[in-house]
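Chemist: Give me a 3D structure for the following:
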Amino acid sequence: MITGASSGLGKELARECYYKGARLTLIARNKLALGSLLKELEPSSRKSDYGNFVQIYNTDLSKNDKFEEILKSAESRFGGVELFVCCAGLMETGTFLTSRQEQFREQMENNYMSLVNSLLPIAKEMCQRKKGRICIVSAAQVYMPIEGNSAWLASKAAVHALANSIRPELNRNKVYLSIFAPGAIDTEGWEKVSSKKPKSLLDIEGKPLSVEKACTELLRGISACDLYITTSPIFRFIRICSLGAAERGSSIIDILLSPFAMLICCGVTKYINFKSR
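Modeler: So this is what the prediction gives:
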């Protein structure tokens, strides 16, 4: 089950999983884009909302609209959800002093509440079955906040904190959670907001990774049962320096790499401060 499946990472993930033989439940607000994706994956399908291996549901998760009904309907046809990936979200850029209060509320509703509204029912169902995997899409910038993304990063930090806080509870019920915290990804959403960003911010973020490569890294991390998945070695070092705020993959490796991680993070911080002047 993939939310935010009508575009960007969610759409590419749907393609990859379909060609690997998965049965898919795809959820998004854009009904037209979902229908187009269904026709792409199963062109012989005569139904507008499901094929042999794909079913689509159009809903706004930020409004807590129909998700429990969707979950019951999806499982009645394809069985219990084995993997849930929450890609649903919205990115809006802008400096704090030029932002409106509504922007912060919209970002929290679309990035945080859409996760809560979908994750809570499905986590309960997985815990009852004592089986399942969950992957929550956060952002690597949570560990290195950059000027110009304040509303979006605040919502992603909430997503990140929620994921870390519920992991022990889920693990006790044999439900395992990964956090995918990528850098910039070359999606339609990134292209839309990048035109509004100052050049200094784009320089800090670096060249965006192709959505295909990001998807490959995400699936690799899920298959390896990684607790924290990212797309850049720099962000892996930044996680090590989080002083326990991030889940440890291997404490021994993290301890050995800590001196190098501290040096790298100091350099990254100085670079960000220089570019932000």
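
Chemist: going forward, measure contacts between C-alpha atoms and count neighbours the same way
Modeler: Noted.

Chemist: dump the residue contacts of the nearest residue to A181 once chain neighbours are set aside.
Modeler: In space, and not counting its chain neighbours, A181 is closest to A139: 4.1 Å by Cα to Cα, 6 or more residues apart in numbering. Contact analysis of A139 by Cα atoms under 8 Å, 6 or more residues apart in numbering lists L153, K156, F180, A181, P182, G183.

Chemist: among those, which two are most distant?
Modeler: Taking Cα to Cα as the measure, the contacts of A139 span a maximum distance of 14.5 Å, between L153 and F180.

Chemist: Could you say which helix or strand holds I253?
Modeler: Element membership for I253, per DSSP states H and E: helix 251-276.

Chemist: Second input sequence below; structure requested for side-by-side comparison:
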Amino acid sequence: MAHVIITGGSSGIGFAVASIYAARGARLSLIARSRGLLEGAQAKLIASSGANADSIRIEAADVAVESDVEAAIRRCEQAFGPCDILVASAGIVEPGRFEELDSASFRQQMDTNFSGTVHAVRAVYDSMKRRRRGRIMMISSGAGLLGIYGYSAYCASKFAVHGFAQALRSEARPHGVSVSVCFPPDTETPQFQRELAARPPEAATIMGTVRPWPAEAVAKRIVKGTDRGRFEVYFGTTLFLLGRFAPAVRPLLNWWFDRAIVRCGNTATHNRGVSEHRT
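Modeler: Got it, this is the predicted structure:
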């Protein structure tokens, strides 16, 4: 049985991926910050897949702290053997205009989304190289393909994940290790609902009202891409075209975004003026 380690496995995309592997009978190691959420995820997986409790291990750790995630992964490997598949899904998003986003919030997103991915990969990579097998899937984002108003920290962290994956793929391939990266769209997760509440109106305008993908649908594509060893996994035509033809597409999108942001600002100014006049 494969040993699958998933960071951010207690909820959202990570949990949906875990559900697929649990149904396959894999040995699962879930890592997240909250032990309470991990225990709940473990119970759900056992109930839904019929998995044995002994085949699902949980470890509470913050991926932003390298020593913590490394120790957690070591304990998982001691219990279930070397990692065969790593899905680095742990991530956070806190929208906000750059000048309004404090340094701690910016740094936390970089530390969790980018450095947290690097820490998890580093913990399993040497063993995969020695065994000349293993699969690594990193979760970037559609925001890792295009800069979005109000998402300077999140975009920076997810662009960095993409660059890291590109470089590591070249290093890992001669050693039999598969490296993949995926770019999910807005996805129905508990975190997404919190994100919407903080999303600046300009961002809401340019991102439109496209329905978010179900986490289960995103997870299916992630697992399929991992199975096939695809380097880049996209979701929908728009993200595929952006990923494949970004230099040609991005100027057109930026032009449209700039016009939409100006219209949004004019509307907000008009509404404030009407309100003040009524007062």
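
Chemist: What would you report as the TM-score here?
Modeler: After superposition, the two chains reach a TM-score (TM-score structural alignment, normalised by the length of structure 1) of 0.85; 253 aligned residues with a Cα RMSD of 1.9 Å.

Chemist: mind listing the strands in the stretch 51-200 of structure 1 by residue range?
Modeler: In the stretch 51-200 of structure 1, the strands defined using DSSP state E, counting those that start in this stretch lie at 54-58, 83-86, 132-137, 175-180, 185-186.

Chemist: Residue range in structure 2 corresponding to the third one, please.
Modeler: So the one you mean is strand 132-137 of structure 1. Using TM-score structural alignment, the residues of structure 2 aligned to strand 132-137 of structure 1 are 134-139.

Chemist: Give me the mean deviation of the matching stretch from structure 1.
Modeler: Once fitted to structure 1, stretch 134-139 of structure 2 is off its aligned match by 0.3 Å on average (mean Cα distance after the TM-score superposition for structure 1).

Chemist: hmm, back to that, mind checking how far the helix holding I253 of structure 1 is from the chain centre?
Modeler: Its chain's C-alpha centre and that of helix 251-276 of structure 1 lie 24 Å apart, by Cα atoms, centre = their mean, to the nearest Å.

Chemist: doesn't C241 make contact with S258 of structure 1?
Modeler: Yes: with contact defined as Cα atoms under 8 Å, S258 of structure 1 reaches C241; the gap is 6.8 Å.

Chemist: So those two - more neighbours on which side?
Modeler: C241 (23 against 18; other Cα atoms under 10 Å).

Chemist: can you pull the contacts of the more buried one?
Modeler: Counting by Cα under 8 Å, 6+ apart, C241 of structure 1 makes contact with S258, A261, M262, C265.

Chemist: of all the residues you listed, which comes closest to V116 of structure 1?
Modeler: Of the contacts of C241 of structure 1, the one sitting nearest to V116 of structure 1 (Cα to Cα) turns out to be C265, at 31.5 Å.

Chemist: Tell me who's in contact with the closest one.
Modeler: F237, I238, C241.

Chemist: In space, what's closest to F192 of structure 2 - neighbours in sequence excluded?
Modeler: F192 of structure 2 sits nearest to D186 (Cα to Cα, 6+ apart), 7.4 Å away.

Chemist: What does the one you found correspond to in structure 1?
Modeler: Using TM-score structural alignment as the criterion, D186 of structure 2 maps onto A184 of structure 1.

Chemist: Equivalent analysis for L196 of structure 2, please.
Modeler: Under the alignment (TM-score structural alignment), L196 of structure 2 pairs with S194 in structure 1.

Chemist: Without its sequence neighbours, what residue ends up closest to that match?
Modeler: The spatial neighbour of S194 of structure 1 that comes closest, neighbours along the chain excluded (Cα to Cα, 6+ apart), is L202 at 7.4 Å.

Chemist: Would you mind pulling the contact partners of the helix or strand harbouring that neighbour?
Modeler: Applying DSSP H and E as the criterion places L202 of structure 1 in helix 199-205. For helix 199-205 of structure 1, the surrounding residues in contact (Cα under 8 Å, 6+ apart) are I146, E147, G148, G183, A184, S194, Y271, I272, K275, S276.

Chemist: Equivalent analysis for stretch 162-173 of structure 1, please.
Modeler: Contacts for stretch 162-173 of structure 1 (Cα under 8 Å, 6+ apart): A123, C127, Q128, K130, K131, I136, Y176, L177, I179, A246, E247.

Chemist: Contacts only, for the most centrally placed residue in structure 2.
Modeler: With distances taken as Cα atoms, centre = their mean, I139 lies nearest the centre of structure 2, 3.8 Å away. I139 of structure 2 makes contacts with V87, A88, S89, V161, V181, C182, F183, P184, as judged by Cα under 8 Å, 6+ apart.
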